[in-house]
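Asks: With the input below, show me the fold.
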Amino acid sequence: MTTATLSLSELTAAATRAAQIAAAASDAERAAWLTAVADALDANVAELVDIADSETSLGPVRLTGEVARTSGQLRLFARVITEGSYLEAIIDHADAAASPPKHDLRRLLRPIGPVAVFSASNFPFAFSVAGGDTASALAVGCSVIVKAHSGHLKLSERTAEIVAEALRSAGAPDGLFALVSGREVGTALVQDPNIKAVGFTGSIPGGRALFDLAVSRPDPIPFYGELGSLNPVVITSAALAEKSAELAAGLAGSFTMGAGQFCTKPGLVFIPTGTGFAADLAAATKDKPTSAMLTGRIADAYPDGLRSVASVPGVTVVSGTVQQDATRDGAAPVVFSTSAANVLERPDELLEECFGPTTLLIEYQDQDELFPVLAKVPGSLTATVHALPGEDVSGLVEQLSGLAGRVLFDGWPTGVAVNWAQQHGGPYPATTSLFTSVGATAVRRFQRPVAYQDAPEAVLHPALRESNPLGIPRRVDGELVLP
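Replies: Just a heads-up that it's a prediction; the model follows:
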């Protein structure tokens, strides 16, 4: 698993060999590999947090929590694969009396092979070297080559050393995990014929360029990208009338969290026209401190994004200033306001993500105006409804379900639980796929179905053998059979 002296082609060849061994390993063996990595990260948390803070300025509290989330993800996937339903094992027995006669068919999901993972800037642990993409791919028996993010390169290299040593000590095959860096290497990685899928979290332009490379290869491969998200929030008149100040405080805390660099930041907030909510939000935001941004490039881009929004006709600045130097002083919160009618007139200018602690209030007259403007919102990871108990929001929920992968009620989207039910995806550009990048079903991205017809028992995966030696849930002759 040492990468320093190997070329990219040598790394991907080694990853191919390792993937074959990993695919043949038992779920218990792979679970032990994941647990070993989790234990190693926890054992080195102090060192890793120090390095991460020096490169990202996210602070020890946030980073320590993120290491715990990362090790927790690894342990979750260890449980997922030992529980067994991730294989989707299905058996349909032969039926000679059927017309036409039915063969014995047995199907399960198999690992697709070596996977390329691109680290994110805003989560240097949880969406990085040992993050969810890496963990879910390793879990199902894929090898992984991670492209390090330039914003935390030292951390990536040290994390990779810890991961590689933990895997080696746990008995994982050489070549199962590797780290590379550099833009050109990342491009070549996507195009390498040994790579069978790509996981990416980052900007729309960068992700789309890699997505196009992945699908234009002689052998196109899946590209699982998380590229951007506006995460609309809709607040009803009744909710504002009862708790405007409370909602303003919650929104202020959410859109400024992590300097507004969370992929689930609420970037659009739809409110009824003629309320005092803008003033409440300005009051809730005025004492929020400036925050260092992840990289110099991101800090330079934030004021440019603010000025772009402010220059659109019909947009007013509710609080904060667009004239700021985020590189020198840190990013300061800014709240904008406009009308739903203006968004309908200028969707390309106003429905574009601005990475940083800013949000746009959009005032709507009624549902007849709200629903058309929601239809213009690009695909998002989340959508949020704030309403009072008893309000009929079924039509609104139906519309929001069509544009986001997770619909929240009376809460805020920042903060993503890692569990069996989590869905962290959405229509493009939120993600380029139907499958989530967080939660148990993240493993589905790196598997493909294979059916075996009239196969001898000896060649079948244990999950498909008649006696069910693994003791896992299966569907047999159309019926779900629990162990």
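Asks: contacts and neighbour counts: CA atoms only from here.
Replies: Will do.
Asks: quick one: residue 323 and residue 303 touch, right?
Replies: Yes. Counting by Cα atoms under 8 Å, residue 323 touches residue 303, with 7.0 Å between them.
Asks: Sequence B follows; please return its structure for comparison with A:
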Amino acid sequence: MTIATLELTALTAAATKAAKAAAAASDVERAAWLNAVADALDANVTEVVAIADSETRLGAARLTGEVARTTGQLRLFAGVITEGSYLEAVIDHADPSATPPKPDLRRLLKPIGPVAVFSASNFPFAFSVAGGDTASALAVGCSVIVKAHSGHLRLSERTAEIVTEALTAAGAPAGIFALVSGRDAGTALVQDPAIKAVGFTGSIPGGRALFDLAVSRPEPIPFYGELGSLNPVVITAEALKARAGELAAGLAGSFTLGAGQFCTKPGLAFIPAGTDFPALLAEAAKDKAPAPMLTERISDAYPDGLRAVAALRTAAGQPAVDVVSGSVDQDATLNGAAPVIFTSTAANVLESPDQLLEECFGPTTLLIECSGADELSEALALVPGSLTATVHAQPGEDVTALVEQLSGLAGRVLFDGWPTGVAVNWAQQHGGPYPATTSLFTSVGATAVRRFQRPVAYQDAPETVLHPALREANPLGIPRRVDGVLVLP
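Replies: The predicted structure is shown next:
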């Protein structure tokens, strides 16, 4: 064994032991751990924001808001577990008179054990060391080992120190949280037999490689990956007639927000053919200044991606896209990433979907002009799974069929808004068909905890061995389903 392997084995062994203690802790105790971490991050906000800004160049205002979102997530999950319905407690009493006779059965969800979490580059707090994956796993009683992102390593290390100190002071078991760094450590973490699930936010190639490792282990494990998303927007002719200028301003603000590095950036917009909307969007985007990107690798990749799009040709050898605004020949590393707007047609998409429907990470979007509803529907059918889909229509328009189609390709459907903004609450869904995510469950919102739980049923069990949620008197006072009826406390 190498030293790195020995160190990782020690971490996963400690995580295994800690997971047993965390699973045995009460919801109130685990909620206190989460609140302690949230309080500690809030107390150190000035320090961690300064570190984050030096590594990511996202700006103090954006990063301060992201810390607040992160601590809000921690407190949300503290509330989720103390409310109790996350356990999905079900009781079916015995019925000897049934044919065949029915035993007493009681079911709930239990934590799965140690979890690996991979930090994201574009959200150094909310999807990173103490982000939603970590919070939701800790909430249900799993231990967590985070793989730090190389783009903000110093921040990851300092955040991990704050989290560890807060958990220790709050009485959480030793080994419940740890941090590793480096590509090799991440790969080994996914393959370690002690790890029972993985949460990942990142690129399609990187995520797919880890996904394949997770499912090819001797004991396959779930891999909850958020990989890539085009987030299509559909604007109807009636909406353009009524508020084209407003829509152009909204789209320009959304696709350039954060230098186009949001996972919910609208990378495609389907519009009726023959309008002046492309020119309006170009006008709305002209004053959007170039912005630094998160890492040198991302900065180098952005112009390469732009040039690849601009070089696309139809089967007849004609350009498949037009550049409406901006330049594909730019140095995003030296000067920052500048917005670029492309246009194409639904006919071109139908001819070359793999080339045109590919994510370009950065402040760029592709307008796709459609000749009618049928062509729009055919082109949408080729869009890969996305986190979001947006509809801009006028009151009274029948968009039922459109919404049904969009809900089949995205996890969140928006109306008359823009997708770059993800509320963190009970109803939120931040997932979608592959490649948006690799699973059915979301990485944001209350149901994120479901990823790190598994159901266990107890048949004719003595009450003394049952979890309090399954005992007859309901000592926790939580919602339960008893003999098929939902019973509220």
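Asks: Would you pull the TM-score for this pair?
Replies: The TM-score (TM-score structural alignment, normalised by the length of structure 1) is 0.99; 481 aligned residues with a Cα RMSD of 1.0 Å.
Asks: returning to that earlier point: neighbour count: residue 323 and residue 303 of structure 1, which is higher?
Replies: Higher neighbour count among residue 323 of structure 1 and residue 303: residue 303, with 23 against 11, using other Cα atoms under 10 Å.
Asks: The helix or strand hosting that one vs structure 2, average offset?
Replies: Assigned by DSSP states H and E, residue 303 of structure 1 falls within helix 296-310. Mean deviation of helix 296-310 of structure 1 relative to structure 2 after superposition (mean Cα distance after the TM-score superposition for structure 1): 0.2 Å.
Asks: what comes into contact with that helix?
Replies: When contacts are defined by Cα atoms under 8 Å, 6 or more residues apart in numbering, helix 296-310 of structure 1 is touched by residues 292-293, 315-317, 322-327, 330-331, 334, 336, 349-350, 354-356.
Asks: Go through these and flag which are in helices.
Replies: 326, 327, 349, 350 (DSSP state H).
Asks: What's the third one aligned with over in structure 2?
Replies: Going back to what we said before, that points to residue 349 of structure 1. Using TM-score structural alignment, the partner of residue 349 of structure 1 in structure 2 is residue 355.
Asks: residues touching the closest residue to that match other than its chain neighbours, list them.
Replies: Residue nearest to residue 355 of structure 2 in three dimensions, not counting chain neighbours: residue 312, with 7.4 Å by Cα to Cα, 6 or more residues apart in numbering. Contact analysis of residue 312 of structure 2 by Cα under 8 Å, 6+ apart lists 319, 320, 321, 355, 356.
Asks: Can you add neighbour count and distance to residue 29 of structure 2 and give those residues back as a markdown table?
Replies: Shown next, in a markdown table, are the contacts of residue 312 of structure 2 (neighbours: other Cα atoms under 10 Å; distance: Cα to Cα, whole Å):
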| residue | neighbour count | distance to residue 29 of structure 2 |
| --- | --- | --- |
| 319 | 15 | 61 |
| 320 | 24 | 58 |
| 321 | 22 | 57 |
| 355 | 15 | 51 |
| 356 | 21 | 51 |
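Asks: Name the nearest of those relative to residue 280 of structure 2.
Replies: residue 321 (17.8 Å; Cα to Cα).
Asks: and residue 400 of structure 1, how many neighbours?
Replies: Residue 400 of structure 1, neighbours per other Cα under 10 Å, totals 27.
Asks: can you tell me which residues contact the counterpart of it in structure 2?
Replies: Alignment note (TM-score structural alignment): residue 400 of structure 1 maps to residue 406 of structure 2. Residues near residue 406 of structure 2 by Cα under 8 Å, 6+ apart: 380, 389, 413.
Asks: Give me the contacts around the helix or strand containing the last one.
Replies: What that stands for is residue 413 of structure 2. Here residue 413 of structure 2 sits within strand 410-415, counting by DSSP H and E. The contact list for strand 410-415 of structure 2, computed with Cα under 8 Å, 6+ apart, reads 231, 385-393, 403, 406-407, 429-433.
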